[in-house]
Structure formats: structure tokens, C-alpha cells
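A.B. asks: quick one, structure for this:
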Amino acid sequence: MQSGRTYLLAGGGTGGHLYPGIAVAHALRSAEPEARVIFLTTNRDLDADLVSREGFEQIPQPVRPFAGNPLRWPTFWNAWRASVRQAARAIHKSAAAAVLGLGGYAAGPPVVAAKYAGVRRAILNPDAVPGRANRFLARRVQAVFLQWEASRRHFTPAVECRTVGCPIRAAFRNADRQRGLSRFGLDAAKRTLLVTGASQGARTINEALQRVWPRFARARADWQLLHLTGHRDEAATRSAYERAGAADSATVVGFTHEMADALAAADIVISRAGASTLAELT
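C.D. replies: Sure thing, here's the model as predicted:
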């Protein structure tokens, strides 16, 4: 029988939303070993993969992102209401002690349901400029946890903001360069350029590297590339390097759970400036 308190973490759709939540979940387990942590996420495969891998419970929500096209509003509202009801049931059944929104549209229904239920609630805002969901939820929570002090100006004075940084997983404190080189099959005698567009990849970065890397590799044989493309562009990027004769110097990976070791293996990183990525880099 569960003897500890239950915490609901709400959000998903990208690693940028989920990874800080996973860090929080592990911190809760460390502070309260009997704690139960449940993630209320989107129904994307990525969410199920990341949450189950860490050993936490997951409840996928039917919620969808808000659409600008009025013809899609009925679908949005139906999914929203169904998700609020689902979250309300989860809060009641688990006797949740608190709900933490992790950002993005999937955070909305559980935080709103927590407000209706009188349950303690807060949101995590790692982005410098809060997104639409967090701006909406900020008036409905008891605290907004910021990564950057500069973000405070985007909220009204009535919103309780606390600058705490962005939670990162313990793996980043224990990352090892040699382990990273070995994990990705890299040459320890060469310097390594890591290129990443975060969990979903970035097509503009991928296409730019497909053009630039072959020329660079011909001029600098002492460098190698670890390119995290996202699953969508993995095959196309690998084929581009093969056609350009640069396949031997480029390791292409669609997605990795071992980002800490990838960063540890790198001498230089080219990346999107996502909030979680910046926290992991620093």
C-alpha cells in the first residue's frame, strides 16, 4: 500500500518539458522515498518512452494545443474538458498533495483541475519568455518557478515568482568524457563537435550541417561530428553525409537518452538555445 504523498506533474510533448519534470520527480523521491509521482502528459510516444524509462506512472491526456483556426475550436474544447475531468479524477483518486505544471498545453488541464479541487499548485517556467500556456496558468497557481530572473517582468506583480533555475537530471553531474566517446563510437584522438536540435531535432540546423560539415571535414581531419538530428531527419542526414563522402567523420543519431554523456564527449556544441539545453550545458 502506498504510504507516501502523491504528486502530479503535468506536461509533455517534448523533452524540454519532460526532462525538468523527471529531475523534479527524482528529487521528490530522494526527499520522500515513499512518494508517488504521476505524470499527466500528451499522448505522444516520446512521453510514454521517457516517463516509463524512468519508472514513473503516466496518464496520457487527450488534450490538444490551441488552434488559431476557429473551425478547430470545438475539437480543442472537447479535448480540454475531457482532460480536465480526467485530471480531476486523478487528483481525487490519488489524494494528490500538489500539482506542478511543466509548461506547454498538457500542463493546463491538471493545473486548472487542481485549482477547482483546492490542491496546491505551481508551474515551472524555464523559458526566458513564458509561453501561452504558462501566461494563462500563472494567474491560477500559488507560485511560478523561474529559471531566469528576467522572466519576472512578463508576469503581473500579483503573481508569486521565485527564481530557482532549471532542474536537471543527476546524470549531468556524473557525466564522463571517456564513457561518452565509447558510447557513441567516437575516436578519442580527435576533437568532437556535437550538434543537436534537442529531442525533436531542428531541420534548419540539420540542413546547414549537411552542407557545411563535408567541407569542414576535408579541411580538418582532426575533428569528428556527433549529430543528433531528431528521428525525422536521421535518415536524410546520414544519406547526405554518405553522398558527400563524409560518413566516416560523422556519427548520426536520431535521439539519445544519454545526453549527459554526449555533452561530456564534446569539445564544442552547436545547439538550439532551448531552456533545458542551456541548463544542461551550464
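A.B. asks: only C-alpha atoms for contact and neighbour calcs from this point on.
C.D. replies: OK.
A.B. asks: pretty sure Phe39 sits against Glu57.
C.D. replies: Yes: between Phe39 and Glu57 there is a contact at 6.1 Å, judged by CA atoms under 8 Å.
A.B. asks: what touches both of these two?
C.D. replies: Contact with both Phe39 and Glu57 is made by residues Val51, according to CA atoms under 8 Å, 6 or more residues apart in numbering.
A.B. asks: want to put them side by side, so please do this one too:
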Amino acid sequence: MKNKTFYLVGGGTSGHVNPALSIAEVMQEKYPESRIVFFVTETGVEYEMIKNAGFPCIVIEASRLPSSVNDFFSFLKASRSGYKSCIDAIKKDRPVAIIGTGGFVCAPLLLAAMRLKVPYLIHEQNAFPGKANRFFAKKVKAVCISFESSREHFNTEAPIHLTGNPVRKIFFDKNPVNARQELEVSSDKFLVLMMGGSLGATSINQAVLDLFKKGIWQSLKKEYPELMFVMSTGERNYDSLRNKLASFETEDFLIKSYLDSTTWLPASDLFIGRAGASSCFEAAATATPAIFIPFQYAADNHQFFNAKSFADQRAAIMIEDKDINAQVLADQIVYLIENRRLMYEMSKKAKSLSMPDAALHIVEILDQVIDLKQE
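C.D. replies: Just a heads-up that it's a prediction; the model follows:
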């Protein structure tokens, strides 16, 4: 497909951007002579991520739905400006098709696509779809979903395809033995990896603080000397937690501001963290048993539904945010150490949910959308 242009849009959080990047990489291979352009906001997380990946960008204005009357006029102004920019871009480039991966940044471009009759498809990462994807599904050519349970939430006549959530190839390719060698972690260690994230991790961080300050971890280590605990705090929380926990650090308890999950996840026996779609499917890709603690203030409580979907299929354990504390955390770790067969079954089931060809499947559906346009 020579000299054709495709548009991609999705942002607001990295969970919307990473799938779009995975899809774009497959498109580059399939359509090497075509142009793939991302639409971004200048202040959004997507701007740097897309720029660093080397794809051309068109910067537009977009705004979240207003939460108050005072925000309404700013929203209206940004929406109007962004919509006009998208109309102008479409008239100039005449894209073959558009892919949206969710988030408020999608709105101006997909509204313009609807007006100018450019075919588009959407991909939904979460078990409970976001507002933008639910709205734009009404006129879409195809909907791609990551969780079977999200199908019922779309009011559309378009076909709905279960594709899974695109995850970078390296998560599937990394061997656990090699990962441990890279990290210099002994094969006899039971490695617990906790990634609370930079936002909304207060309850998780407090549970870890109490785990050590109340002596619970020390008791666990006496009974299970093979235990190793590694925690990624995110830049925002690192200094505070590091200062409070520095005296407890040993070679079997490490605190990091950032960890390369492409190596640490496959090296781990157990992952503990939030239940964003990326976290869920990266753990699935590496077949890592997981305890998901959904962030209760996530939009539409979507993390709860993600975690519940995995837990209902026995691919993970879910602990609600209101229930998490040091003792609950310790009890779950002990429960899994004592039930290796259960961990094996969780690992096996999680792997079955990973769908390594998700991005390719989405691009194949895109081919069908293009064919419909050309008929």
C-alpha cells in the first residue's frame, strides 16, 4: 500500500499510548511505504512517548470533559480548536483509515473522521470501556477489545473483535532464567516484585511500610529465608519511602525509583501492583502470577473490572484497595508460597490470556476496514 497515510490517536495515560505504539510498529512492517501519523496534545503523556518512538506527530488541542462550570469554556475552546485542526489535516492528507485507542485526546480527530466519513476503528484496553470509546463506537467500522467482558458495554452495530491488549514483543521473548542472570538474582530466591506506580499508591505504600515497621517481614524471612522483595516506587514517592525504609534494606529487600519491567517481571515469582490494562497483560505475557490491587479512583473504576476479570478466570488474585494492609499482604504471600501448584495454574491461565499477536490481529482487522472503504 504505497504512499498512503494512516492516523493513530490515543492518550492521557500511557495505557492508551503503548497499545497504539505496538499497533504502529506492526503497521510499519506491513505497510513500509505508508505514512503513520500520531495526533497528540502538547502537554499530554503521549507527546514525549510518541516523539521518542520516532513517529511524526500533529499537535492538537483537546481537553477532558469539564468537572465544573468554570472548566466548561476552556473545554469548549480546546475542543473547537482541536476539531478544526483535525478537519484541516484530514482534508490535506486524506488518510486511508484512523485507529483510536481511547482517552480524551481521541475526541477531536474521531469527530472529524465522522464528519468527513473517514473509516476508523477503536481499541479498548480495559474490561469496562472508557467514555470516549463508548461514544465513538456508535459510528465505528470495528471495535477491538482486550477483555471479553467489555463486549456488552458497547452499543454498536459494528463487529466487535476480541484481540487482547498489544504488549511489546520483549515481554514474550524474555527468558526467566536469563532475566535472573541479568539481574544477578539467585535461582533459589522467591522474588516478589511490587510496583505501586507513581500515582494513587498510598494504600500500597502504607502496607509495605507497616510490613517492615511492625516486624511482619522479619517474621516471614525467618520462616521463608528464600523470600526476596523488590519495590518500584516511581519518582514521586521514592525519596519519602526510601528515607522511611532505608534501615531495613538488605540484599533481599530493595527499593528502586524505577525498574525495567521487561526484565524484572519475567524474573519474578509473584507480581503485586495496580490493575491497569498494561500491568495485567504484561504480567500475562510473562506468565507471572499476580496479586492485583485495583486503584479505586480510576476512571469508571475500570481497574476493578480488569482485576476481577483475571481473578474470575483464576489468572490472578484481587485484593480491593479498601482491604489492603500489611497483614493481608503477608498472608497472601504465604498462601502462594505454600501453594506452588496454585501458582503454576495461575501462571498457565495468565499466559493463555496474553494474546501475543494482538497488534497483528488489530492490523488485520484494519485491512478489512480499508477493503470496506474501497468497495
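A.B. asks: so which of Phe39 and Glu57 of structure 1 has more stuff around it?
C.D. replies: Higher neighbour count among Phe39 of structure 1 and Glu57: Phe39, with 28 against 14, using other CA atoms under 10 Å.
A.B. asks: that one - that's part of a strand, no?
C.D. replies: Yes: per DSSP: H, G, I helix; E, B strand; the rest coil, Phe39 of structure 1 lies within a strand segment.
A.B. asks: so what corresponds to it in structure 2?
C.D. replies: Using TM-score structural alignment as the criterion, Phe39 of structure 1 maps onto Phe38 of structure 2.
A.B. asks: with Arg5 of structure 1 instead?
C.D. replies: With TM-score structural alignment as the criterion, Arg5 of structure 1 matches Lys4.
A.B. asks: over to Asp267 of structure 1?
C.D. replies: By TM-score structural alignment, Asp267 of structure 1 lines up with Asp269.
A.B. asks: just checking, its match touches Ser187?
C.D. replies: No: between Asp269 of structure 2 and Ser187 there is no contact under CA under 8 Å: 10.4 Å.
A.B. asks: more neighbours, the two?
C.D. replies: Taking neighbours as other CA under 10 Å, Asp269 of structure 2 and Ser187 compare with Asp269 leading, 22 against 13.
A.B. asks: what's near enough to touch the nearest residue to Val84 of structure 1 once chain neighbours are set aside?
C.D. replies: Once flanking residues are discounted, Val84 of structure 1 sits nearest to Pro109: 4.5 Å by CA to CA, 6 or more residues apart in numbering. Neighbouring residues of Pro109 of structure 1 by CA under 8 Å, 6+ apart: Val63, Trp80, Arg81, Ser83, Val84, Ala87.
A.B. asks: Gly15 of structure 1: neighbouring residues, count only.
C.D. replies: Counted with other CA under 10 Å, the neighbours of Gly15 of structure 1 add up to 19.
A.B. asks: show me what contacts the alignment partner in structure 2 of it?
C.D. replies: Under the alignment (TM-score structural alignment), Gly15 of structure 1 maps onto Ser14 of structure 2. Residues near Ser14 of structure 2 by CA under 8 Å, 6+ apart: Val45, Glu46.
A.B. asks: for Thr101 of structure 2, see how far away Ser14 of structure 2 is.
C.D. replies: 11 Å (CA to CA, to the nearest Å).
A.B. asks: which secondary structure elements does the helix or strand hosting Trp213 of structure 1 sit against?
C.D. replies: In this assignment (DSSP states H and E), Trp213 of structure 1 forms part of helix 203-219. With contacts defined as 3 or more CA pairs under 8 Å, 6 or more residues apart in numbering; DSSP states H and E, the packing partners of helix 203-219 of structure 1 are helix 234-243.
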